[in-house]
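Enquirer: need coordinates for the following:
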Amino acid sequence: MKRVLTILFFLSVILTIAANYLQFIELRYIAKPLIMVFLAWIFSLNTNEQNQPIRRITYLAFLFSWLGDIALLFADDSSKAPGFYFFIAGLISFLTAHVCYIIVFRRIAKRILFSGVNKNKLFLGIPVLIVAGILIFKIIPHLGPMMAPVIVYAIVISTMAIAAIALQGGIETANFNAIYIGAALFLISDTTLAVNQFVSPSATLGIVVMITYGFAQYFIMQGLSSLQLRQQVVEKVI
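Expert: Take a look at the predicted model:
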């Protein structure tokens, strides 16, 4: 069942990419809303019963991501109404999803003892700095009235990535790697979306957005599935 659902999940991503590229609107309306449905279904089959609070908030992250996907279906032209309002709705939905992920990561953090700030965590923080650099030098000059909401969104998603990095050393390596890769891909996806939306729209960037988004959600889901906390005690310094 999990294998079938995984195939259906990635098939939904592929069909959404194809529909966007070919401007097949009807197919996009069918395929894109199914992405998070299949992901949540896979997650429901994978998670430990002992992690109920984490499960519930993760489902909320999936729900708001699903709402964001639907809102952005109608935001092709965000320069005027109604596309502008759907874009704002999508922005708010995904911002809320990232807040949910932050809460999930912080709840996990409360159950572990941190290894502190180390070279590994500093190295893993490089993508966050890159995104901040792109935002400042590439995207902000083109935002106009969208500057404030996009900056708030950038701060939230960067916080989500930092919260994910903070788990390094406190959960099993396989879980952390998946969560970190997912968070990094989310940064890439959302930054690419901003470039595509405000700087230089292109079909190629649209493909990059959907590929990185699909894998971002999948890796985070896998990292949170059957989550295992490390048993050894380490010094808590942060």
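Enquirer: contacts, neighbours, all on C-alpha from now
Expert: Fine.
Enquirer: need the helices for the protein, in chain order.
Expert: For the chain, the helices defined by DSSP state H cover 2-22, 25-46, 52-73, 83-110, 119-124, 126-134, 147-165, 173-198, 203-224.
Enquirer: nearest the geometric middle of this protein, what residue?
Expert: Phe186 (4.2 Å; Cα atoms, centre = their mean).
Enquirer: pull out the buried positions in stretch 196-204.
Expert: Within stretch 196-204, the residues that count as buried by 16 or more other Cα atoms under 10 Å are 196-199.
Enquirer: I misspoke; the intended subject was stretch 169-188.
Expert: Going by 16+ other Cα under 10 Å, stretch 169-188 has these buried residues: 169-173, 175-188.
Enquirer: next, the structure of the following sequence, for comparison with the previous one:
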Amino acid sequence: MSTLTLLCLAAVASGLLAIACEVVNERRGQRPAAFLLLKPLTTVLIAATLFVDAPPGPLLIAAFAFALAGDIALMFEGQAAFLAGLGSFFIAHLAFVAVFLDGATLSATPWWTLIFVAYAVGFFAWLLPKTGELKWPTLAYGVVLTGMVLASAAAHETLATPATKLSLIGALLFAFSDSVLAVRQFNGPYRGAQPLILSSYWLAIGLIAASHWG
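Expert: Next comes the predicted model:
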């Protein structure tokens, strides 16, 4: 069995166990301590797949490193932890934008992204009144997240390779995951939110990582 396959299987196992911890937390009101290890471990295992054949570029390393930092910050409660996670993922998305636009420009963004932009505008028009003093950090994050999706769409429109398709799907899943997180954070928790956030997030970064294999 190849190293890449082993890492993928380990990431899936770690992710499923972390999600199981969150299901237990929802049902019993107590999160197993193993979650504190499993959540960052899953992201580390996904990132490790990038190094199997050859080291990735510094921007991609930075994107995954700041995503990991965001993962760790968001394991804890409180506004300071949330802002630390928001800031880490903000930087991660800026790095992803630079990675996606290597060989493409935002001017190549396809027409259908207007639908996504309309969704983003509508979503934030609904969300921002609920964010209180976090309004401006949340809005800034929404802008860069939208830019990340547009950059991946422009890359696929320009290059149209299997790799850019994986990145585009990953970017859209990232936006979906963050939308679910934002609803839970500012509109109140609801059953199934955290498992949905984690599963879509790890699938998102897994697809982005896969787009750079080989």
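Enquirer: in JSON lines, list the buried residues of stretch 196-204 of the first structure along with distance to Thr16 of the first structure.
Expert: JSON lines is the format used below for these (distance: Cα to Cα, whole Å):
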{"residue": "Asn196", "distance to Thr16 of the first structure": "17"}
{"residue": "Gln197", "distance to Thr16 of the first structure": "18"}
{"residue": "Phe198", "distance to Thr16 of the first structure": "21"}
{"residue": "Val199", "distance to Thr16 of the first structure": "23"}
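Enquirer: looking at the residues you listed, which is nearest Asn120 of the first structure?
Expert: Nearest to Asn120 of the first structure among these: Asn196, at 31.6 Å, using Cα to Cα.
Enquirer: quick one: residues contacting the corresponding residue of the first structure for Leu68 of the second structure.
Expert: By TM-score structural alignment, Leu68 of the second structure lines up with Trp66 in the first structure. Trp66 of the first structure is in contact with 33, 35-37, counting by Cα atoms under 8 Å, 6 or more residues apart in numbering.
Enquirer: same thing with Gly214 of the second structure?
Expert: The neighbours of Gly214 of the second structure, taking Cα under 8 Å, 6+ apart as the test, are 53-54.
Enquirer: map Ala178 of the first structure onto the second structure.
Expert: Residue pairing (TM-score structural alignment): Ala178 of the first structure is matched to Leu166 of the second structure.
Enquirer: ditto for Val99 of the first structure
Expert: Alignment note: Val99 of the first structure maps to Leu94 in the second structure; criterion TM-score structural alignment.
Enquirer: which residues touch the nearest residue to that match once chain neighbours are set aside?
Expert: Sequence neighbours aside, Val144 is the residue nearest to Leu94 of the second structure in space, at 6.8 Å (criterion: Cα to Cα, 6 or more residues apart in numbering). Residues near Val144 of the second structure by Cα under 8 Å, 6+ apart: 90, 93-94.
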